[in-house]
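Enquirer: only geometry, no sequence info:
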C-alpha cells in the first residue's frame, strides 16, 4: 500500500525472518537505488528493537552495498502526525465500547537496557521521576518514550486521567524488567472493580504473535479470571489508510530533502 503512494521503490526487510534486511537492500540495489531511507517500524527507541535494525542495516550496507547511502528515520513516538493517526485509530476502536479503563501495554525490556542506553550514565533511575526531568537521555530512553506516547494520545483524545495507565508485557525470568507488568495490571484493575477494559499495544505498528496471543487472547482470559467482564483489544495500525499515507509523506519529506519528522 505504501508503494502505491510513491514513485520511489519500496522494499521490506525484517530483522528476524524473511525477507531479510540484506534481501531488501539487494532488491533496491537491483533497481538502481543508491540512496536509501531506512524506516525502522518501531515508534520508540530500544536497544533490542530500533537499534538492532539500524545496526544490522548499516552492517549489511557497508559489507554488500558500499556505494549505497543511507538515511535513518528517527524514533517517531512523539511525532505529531503519528500521534494523530494513532489516536484516531484508538478512537475508532473505542466506538461502541464503554470502558472503565484504558491500558497502554508496551513491549517489555530489561531495566539494565535503560541504564545502558543512558548517555549520561546517571540520569535514568527507573523510578519514574527521571522521565519527568528534561534530559538528553530521553532520546534513547524507551521508558520515557512509552510514557510520552501515552500522555500525548491521552491529550489528543482528551481521555480522563484516572482512566488511563501504562504497563509492560512479555518479560523473561532473571533480570528485573520494566514495571508495572501487564499481566499483574489485568488482575489489579479487575480486582479494583474495573469491569470493562480496553487494551492498546503501541510499541508495535503491526499486530504480531505478542499482541494477538499474549494480549488479545491470554490477556482477556487473565482479566476475566480476575473478575473483569468485558475486554477490548484495539488492533495496531497495521495497514490503516491514514498510517500508510503518513509513511508515504515521510518518504516524500526525505525525497525533497525536507526536515525529517521528529
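Expert: That came through, no problem. Bear in mind the structure is a predicted one, so any value in this text is a computation, not a measurement.
Enquirer: switch to C-alpha atoms for all contacts and neighbour counts from now on
Expert: Noted.
Enquirer: Span of stretch 39-55 from start to end?
Expert: End-to-end span of stretch 39-55 (CA to CA, to the nearest Å): 13 Å.
Enquirer: Spell out the residue ranges of the helices in the stretch 1-150 of the chain.
Expert: For the stretch 1-150 of the chain, the helices defined by DSSP state H, counting those that start in this stretch cover 21-30, 50-64, 80-94, 111-116, 142-157.
Enquirer: To clarify, my last question referred to the stretch 151-262 of the chain.
Expert: So, for the stretch 151-262 of the chain - with DSSP H, counting those that start in this stretch - the helices run 182-191, 209, 219-225, 241-255.
Enquirer: Second structure for comparison follows:
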C-alpha cells in the first residue's frame, strides 16, 4: 500500500502579536517577489525602509485584538483542519500543515514527509482562488525546496477549488443562519491584488481589463484570473441562496499602496451602500478557508464601524469554513482525486 503525503499550506501568521514577531512576519511576506512583484532593489527599499518600520506597530496592535488563548485564529483553525483530515484519511496518509510565511514552515513540513518515506506528495494551497501571490508562491517555494532533494517523489499541486460544491454549500448554510431576508444587500469581499498581477495572468495578452466586466464570467480567456475565479465563487454562492445579481456586489479589500488594485474596493462599496440608504449588509469573504485578521477584525470591526459612521446599521460577517466537516470532505476529495 502506498504512503501518500498531504501538505496543507495557508498564508501565515506571526508567532505572537508582539512588534518584533510581526516585523519578522511582514518582512518575509512582503519581500516575496510574487507578493510585491517589482524589481528586487525597489522591493527591498520599500519593504525594509518604509512598510515594515511604519506598519509593524499598527499591525501588531490589530493582531493583539484577535489573539486569544488559542493564539492566532488562522493557525488554530488550520491545525484543526489538519488533524481532522488526518483522522479522515487514515494511516496510509501523512498530513502535514505549513504556513507560507513563518511557522510551521514549508521546509520543515516537507522534511517530515521526506522522513516518513512517502511515495508521493499532494500539495494543497488553502486558497480557493488562484493568485500568483498566494497559490503561485506556495508552488514555487515547494518546487525550490524539493528541487534540492536527490530523490524527488511524484508531486501533485492543487491549483484552485473556487467552485467546489462543498465550499459553496458551507458558505451558503453559514449565511442562512443570519436570515438573509433581513439584509438590504450582500457583499462578496475578496482579498485585493494589484491590477498588474491580473494583467500578468492574461496569457492571451489582449483580454484582461480591455473591457468593462471582463471578469464577470469565467471563460477560456480568463480561467487563470483571480478576479474571474472570485466572481465565479460569488455567483455560485448567490445562486445557492437565490440571491439576484442586482442584490450582491463583488468587491476587494486590504489594498496596499496608491497604484490601482482590483476594483471595486470594499470601502468604496460601503460608501455607496450607505448613500443609497442601505442599512444592513451581509458580507462573505470566500478567499479565506479560516477566519483571520482580514475577516475577524477588518470586516467585523473596521468595516462595521465605518458603515455605522456613514449612516448604516450593521455589517454582518458570514464566517469561513473553519471547523465544518464538509471542508474536510473537500480536502479529502482534493487529496484522493
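Expert: Right, received. Where do you want to start? This structure is a prediction, so every number in the text was calculated from the model and none was measured.
Enquirer: TM between them?
Expert: For this chain pair, the superposition-based TM-score is 0.90 by TM-score structural alignment, normalised by the length of the first structure; 252 aligned residues with a CA RMSD of 1.9 Å.
Enquirer: circling back to that earlier point, mind putting the helices of the stretch 1-150 of the first structure into JSON lines with mean neighbour count and distance to residue 124 of the first structure?
Expert: Output for the helices of the stretch 1-150 of the first structure, formatted as JSON lines (neighbours: other CA atoms under 10 Å; distance: least, CA to CA, whole Å):
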{"stretch": "helix 21-30", "mean neighbour count": "18", "distance to residue 124 of the first structure": "32"}
{"stretch": "helix 50-64", "mean neighbour count": "17", "distance to residue 124 of the first structure": "18"}
{"stretch": "helix 80-94", "mean neighbour count": "18", "distance to residue 124 of the first structure": "25"}
{"stretch": "helix 111-116", "mean neighbour count": "17", "distance to residue 124 of the first structure": "6"}
{"stretch": "helix 142-157", "mean neighbour count": "20", "distance to residue 124 of the first structure": "10"}
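Enquirer: and residue 131 of the first structure, which of these is closest to it?
Expert: Nearest to residue 131 of the first structure among the helices of the stretch 1-150 of the first structure is helix 142-157 (5.1 Å), distances taken as CA to CA.
Enquirer: re earlier: nearest to residue 245 of the first structure, out of the helices of the stretch 1-150 of the first structure?
Expert: Comparing those under CA to CA, the one sitting nearest is helix 80-94, at 9.8 Å.
Enquirer: what comes into contact with the closest one?
Expert: Residues outside helix 80-94 of the first structure that contact it (CA atoms under 8 Å, 6 or more residues apart in numbering): 76-77, 149, 152-153, 156-157, 198, 200, 234-235, 237, 242-243, 246.
Enquirer: for those, which one is nearest residue 254 of the first structure?
Expert: In terms of CA to CA, no member of those lies closer to residue 254 of the first structure than residue 246, at 12.5 Å.
Enquirer: quick one: which of the contacts of helix 80-94 of the first structure is nearest residue 143 of the first structure?
Expert: Closest to residue 143 of the first structure out of those is residue 149 (10.1 Å), distances taken as CA to CA.
Enquirer: May I have the residues that are in contact with whichever residue in the second structure pairs up with the closest one?
Expert: Residue 149 of the first structure maps onto residue 233 in the second structure, with residues paired by TM-score structural alignment. Applying CA under 8 Å, 6+ apart, we find residue 233 of the second structure in contact with 162-163, 168, 286.
Enquirer: Among the residues you listed, find me the one that's closest to residue 99 of the second structure.
Expert: Of the contacts of residue 233 of the second structure, the one sitting nearest to residue 99 of the second structure (CA to CA) turns out to be residue 286, at 18.9 Å.
Enquirer: do you know how far residue 172 of the second structure is from residue 312 of the second structure?
Expert: For residue 172 of the second structure, the distance to residue 312 of the second structure - CA to CA - is 24 Å.
Enquirer: cool, and residue 59 of the second structure?
Expert: On the measure of CA to CA, residue 59 of the second structure and residue 312 of the second structure end up 27 Å apart.
Enquirer: Same check on residue 22 of the second structure?
Expert: 33 Å.
Enquirer: What is the three-state secondary structure of the nearest residue to residue 59 of the second structure once chain neighbours are set aside?
Expert: Distance criterion CA to CA, 6 or more residues apart in numbering; nearest residue to residue 59 of the second structure, sequence neighbours excluded, is residue 22 at 7.2 Å. Taken by DSSP: H, G, I helix; E, B strand; the rest coil, the conformation at residue 22 of the second structure corresponds to helix.
Enquirer: ok, now which ones touch the residue nearest the centre of the first structure?
Expert: The residue lying closest to the centre of the first structure (CA atoms, centre = their mean) is residue 203, at 2.5 Å. Listed by CA under 8 Å, 6+ apart, the contact set of residue 203 of the first structure reads 42-44, 105-107, 146.
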